[in-house]
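Undergrad: coords please:
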Amino acid sequence: MGESDYLADPMADSSRVLVLNSGSSSLKFALLDPHSGEQYLSGIGEALGGPEPLLTWKSPGQKHSRQLDSGAAHGVVIDLLVRDLLAGSQPAAGNLIAVGHRVVHGGEQFAHSVVIDQKVIDAIAECAALAPLHNPPGLLGIHAAINAFPEIPQVAVFDTAFHQTLPRHAYLYALPYALYRDQRIRRYGMHGSSHRFVCERAAELLRKPLRELNIISAHLGNGASVTAVRNGQSVDTSMGLTPMEGLVMGTRCGDIDPGLLLHLGDALGFSLEKISSLLNRESGLLGISQLSNDCRELESAAADGHEGAKLALEIFCYRLAKYIAAYTVPLQRVDAVVFTGGIGENSIFVREQVLHQLRHLGFHVDAKHNESIRFGAEGRITAADSAVALVIPTNEEWVIARDAAALVRPGE
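TA: Take a look at the predicted model:
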């Protein structure tokens, strides 16, 4: 079955968007209705380029997996997606109107999602140095999708776009201004689609317009960031020029003394490559615990007395609580704190510890609600007389699909 078989049927009941999220050794995909968010197919190719790549996917009521040939990369997954998986998802795939791509870094060039052309591809490539673990594989996914669907519009949705509303005093570093003027070195922020989605959903739950709300959104996963949203716009965020700044993450260090980099190079003889690997892949929860970057494993080990796991979780929660407290400065009034991402949506322990450290701001956990809201559930986890904290599962795929549909079918 060829690409033309998936072109949009104007008589079909509803449009479909294929969403691709390319990592350095992975490719996540989802076929969904951009209006309802309903997913008809989703999956992931993992360990791509390695000796044992694996493709797993699910459609309503079914789960599948397939071992791929050694060295299989992004293009192989997309070929299988077109040839086999989408063909098996008919008629849902029969009205494909766009392919939406998550792109981590768009620099200052993109404040909104855009239809991809060569200028956009070139701009994404120019930003690769700012997100070396994300933009290059993102481009691999874009090129593979263009080859597979040459007649279907491709749309880029940027993690950084949501944060282009930051004021200058929040995004500029205290460096010689020429570095910003000439090189655009500044804070950009990430996880924009996630922060945007959960804030919009929080407004619905609170039954107020987003433009009237001040929200602190905490996206907590292997990558983690927290954002201050005032009247619906991002005004400060913890990630910076790259996805390394801010919170403690799975394997990334978060905030450190910049002088440490000089010490690692001058005193210990570390190369730039070794420093990059240390800060991006060997630090964070993994580095502190010397055990794992998986919060679930650390919580289990900590309960069994593992000191490294206890310390890693303590630092993670403290850093997050400190950031949330700091973001009361740009907001002044906080209508809700929102937890999302794999850790934020599921870790009873992390949410409880963080909110306990914020009790001076009026947060008091409702233990029963906190324990029950997990695994896709949403709702309030603080007491009735407390400041509001919510858990909202993120849905970046839906944001990407919505933006793609709005660009290729405006007004639909």
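Undergrad: from here on, just use CA atoms for contacts and neighbour counts.
TA: Fine.
Undergrad: dump the residue contacts of residue 59.
TA: Applying C-alpha atoms under 8 Å, 6 or more residues apart in numbering to residue 59 gives the contacts 39-42, 89.
Undergrad: which residues touch residue 64?
TA: 56-58.
Undergrad: ugh, wrong one, residue 146
TA: Residue 146 neighbours (C-alpha under 8 Å, 6+ apart): 152, 154.
Undergrad: make sure it is indeed in a helix.
TA: Yes: read with DSSP: H, G, I helix; E, B strand; the rest coil, residue 146 is one of the residues of a helix.
Undergrad: could you list the residues in contact with stretch 218-228?
TA: Residues contacting stretch 218-228 (C-alpha under 8 Å, 6+ apart): 190-191, 194-195, 214-217, 234-239, 243, 246-252, 293-294, 320, 323-324, 327, 330-331, 337-344.
Undergrad: same check, this time on stretch 235-245
TA: 130-131, 163, 165-167, 170-171, 185-190, 223, 225-229, 246-247, 252-255, 279-280, 323, 327, 330.
Undergrad: can you show me the helices along the stretch 301-412 of the chain?
TA: Residue ranges of the helices in the stretch 301-412 of the chain, as given by DSSP state H, counting those that start in this stretch, are 307-326, 328-331, 341-346, 348-357, 367-372, 396-408.
Undergrad: looking at those helices, which is closest to residue 97?
TA: When the helices of the stretch 301-412 of the chain are compared by C-alpha to C-alpha, helix 396-408 sits nearest residue 97, at 7.2 Å.
Undergrad: another sequence for comparison is provided below:
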Amino acid sequence: MNLLVVNAGSSSLKLARLDAEGAVTSATTVEAWQGEGHLEPLTAFLAGCGQVDAVGHRVVHGGPRYTGPARVDEPLVAYLSSISSLAPLHNPRAVAGLRSVRELLPDVPAVACFDTTFHATLSPAARTYAVPREWNERWGLRRYGFHGLSHAHAVRRGAELVGRPAGELRIVTCHLGAGASLAAVRGGVSVDTTMGFTPLAGLVMNTRPGTLDPGLLLWLLEHGPVPPAELGDVLEHRSGLKGLSGTSGDLREVLTGRAAGDEACVLAFDVYLHRLARETAAMTAAIGGLDLLVLTGGVGEHSWEVRAALAESLGYLGAAVDAELNRATTADADISAPGVAVRTVVVTAREDLEIRRQVSAVLG
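TA: Next comes the predicted model:
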């Protein structure tokens, strides 16, 4: 099966063609994609990429209805449009991608693959918010979790790197990029995660603050007074590493400033690591221990400083990395120190391979 993978982000459109072996034969990123109706970049890519037998779309939010990959049809597209408020930066763009590709490839089967699917296995205790039950039922309030396609691949590939079945391991996967989240995995399924109803919760990220005291937000609204629209913009685009350090929020800039003695960058990195270590320990508690720590995403794959600091903070659990291997690794590898109880591996983020797996499962 030759697969077209479509990832419509908040501003860009990523396209890739995978051959029958899962190798990427063609790929492009369309910056500033204008959405539905902006067909020229898609048309150009399809003209040169070769035969396409199926399409797999990455969709951030499947809502309460879609807890697994699904064939793209009009009811699915209409439902995703109806829940745009759950992921306003991403789901409308995904719908635009679904419609655009269907216009150009009307006879090619397409499957929507959701970032929330991996966390559909959370227990009621793990997914339920302690607010009035009527609210949860009326508005579908619950912890959904995100980055599921990345976490799913990280679990499978991480287990392969240590030569053990994923189902036998207690795993914490760390998707660390501009957005960041952790997943606690036991028996091969997600038991807990750091993001919740929206992708704002959990870890400190490039421009998002992670979990905050709700009372702080109420205080800002009532006494700041900060208008809701401004508060939303600050939480999405002006917080996290960016807000603390005064940089763009890119961790590389923060590390450069930290090395130069910039106090704001020093604090930003310390806050980032403190939250990462604390949440990793919480994920470990959720699965009753830790056998394997998997790091993926741009930071997880390339920041040896973060990997070293995290492993050191988890030393009490039996984690440690080989200093030389850690500094040298930027792709799939076991970077554990010899004889440790907890293995630490780096996995290249390949959501496209997980999408391929899910498309194959749906189409047969």
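Undergrad: out of the contacts of residue 64 of the first structure, grab the one that's most surrounded.
TA: Counting neighbours by other C-alpha atoms under 10 Å, residue 57 comes out on top of the contacts of residue 64 of the first structure with 19 neighbours.
Undergrad: residues contacting that residue?
TA: Neighbours of residue 57 of the first structure in contact, by C-alpha under 8 Å, 6+ apart: 41-44, 63-65.
Undergrad: what secondary structure does it sit in?
TA: Once three-state DSSP is applied, residue 57 of the first structure turns out strand.
Undergrad: now the nearest residue to it once chain neighbours are set aside: which helix or strand?
TA: Distances taken as C-alpha to C-alpha, 6 or more residues apart in numbering put residue 43 closest to residue 57 of the first structure, at 3.8 Å, once the chain neighbours are dropped. Assigned by DSSP states H and E, residue 43 of the first structure belongs to strand 39-46.
Undergrad: elements contacting that strand?
TA: Contact here means 3 or more C-alpha pairs under 8 Å, 6 or more residues apart in numbering; DSSP states H and E; on that basis strand 39-46 of the first structure packs against strand 27-32, strand 54-59.
Undergrad: including distance to residue 385 of the first structure, could those strands go into CSV?
TA: Output for these, formatted as CSV (distance: least, C-alpha to C-alpha, whole Å):
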stretch, distance to residue 385 of the first structure
strand 27-32, 39
strand 54-59, 42
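Undergrad: who's in contact with the residue positioned nearest the centre of the first structure?
TA: Of all residues in the first structure, the one closest to the mean position by C-alpha atoms, centre = their mean is residue 191, 4.1 Å from it. Applying C-alpha under 8 Å, 6+ apart, we find residue 191 of the first structure in contact with 104, 159-160, 219, 225.
Undergrad: tell me which of those is nearest to residue 298 of the first structure?
TA: Using C-alpha to C-alpha, those come closest to residue 298 of the first structure at residue 219, 18.6 Å.
Undergrad: map that closest one onto the second structure.
TA: In the second structure, the residue matched to residue 219 of the first structure (TM-score structural alignment) is residue 175.
Undergrad: which strand or helix spans that match?
TA: Using DSSP H and E, residue 175 of the second structure falls in strand 170-176.
Undergrad: average offset between the very next helix or strand once past that strand and the first structure?
TA: Next along the chain after strand 170-176 of the second structure, taking DSSP H and E as the criterion, comes strand 180-186. Aligned to the first structure and superposed, strand 180-186 of the second structure gives a mean residue distance of 0.3 Å (mean C-alpha distance after the TM-score superposition for the first structure).
Undergrad: helices of the stretch 101-250 of the first structure, residue ranges please.
TA: 118-126, 135-148, 168-171, 177-183, 192-206.
Undergrad: any chance of those in a markdown table, with distance to residue 15 of the first structure too?
TA: Below are these laid out as a markdown table (distance: least, C-alpha to C-alpha, whole Å):
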| stretch | distance to residue 15 of the first structure |
| --- | --- |
| helix 118-126 | 25 |
| helix 135-148 | 18 |
| helix 168-171 | 38 |
| helix 177-183 | 41 |
| helix 192-206 | 20 |
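Undergrad: what lines up with residue 356 of the first structure in the second structure?
TA: In the second structure, residue 356 of the first structure lands on residue 312 (TM-score structural alignment).
Undergrad: list the contacts of its match.
TA: 319-320.
Undergrad: any idea which element residue 4 of the second structure lies in?
TA: Counting by DSSP H and E, the element that carries residue 4 of the second structure is strand 3-8.
Undergrad: compared with the first structure, how much does that strand deviate?
TA: Mean for strand 3-8 of the second structure is 0.8 Å (mean C-alpha distance after the TM-score superposition for the first structure).
Undergrad: centre of the chain to that strand, how far?
TA: Between the centre of strand 3-8 of the second structure and the centre of its chain there are 16 Å (C-alpha atoms, centre = their mean, to the nearest Å).
Undergrad: so how far is residue 230 of the second structure from the residue of the second structure most remote from its centre?
TA: The outermost residue of the second structure relative to its centre, with distances by C-alpha atoms, centre = their mean, is residue 223 at 34.0 Å. Distance, residue 223 of the second structure to residue 230 of the second structure, using C-alpha to C-alpha, to the nearest Å: 14 Å.
Undergrad: same question for residue 82 of the second structure.
TA: 24 Å.
Undergrad: swap in residue 300 of the second structure?
TA: Note on residue 300 of the second structure: its distance to residue 230 of the second structure, by C-alpha to C-alpha, is 31 Å.
Undergrad: over to residue 360 of the second structure?
TA: 43 Å.
Undergrad: who has more neighbours, those two?
TA: Neighbours were counted for residue 360 of the second structure and for residue 230 using other C-alpha under 10 Å; residue 360 has more, 15 against 11.
Undergrad: quick one: map that one onto the first structure.
TA: In the first structure, residue 360 of the second structure lands on residue 405 (TM-score structural alignment).
Undergrad: its match against residue 97, yeah?
TA: Yes: between residue 405 of the first structure and residue 97 there is a contact at 7.2 Å, judged by C-alpha atoms under 8 Å.
Undergrad: ok, residue 212 of the second structure - contacts?
TA: residue 201.
Undergrad: what sits against residue 170 of the second structure?
TA: 184-187, 287-292.
Undergrad: still contacting in the first structure, which of those?
TA: For the contacts of residue 170 of the second structure, the contacts that persist in the first structure are 184-187, 287, 289-292, with contact defined as both residues aligned by TM-score structural alignment, their matches' C-alpha atoms under 8 Å.
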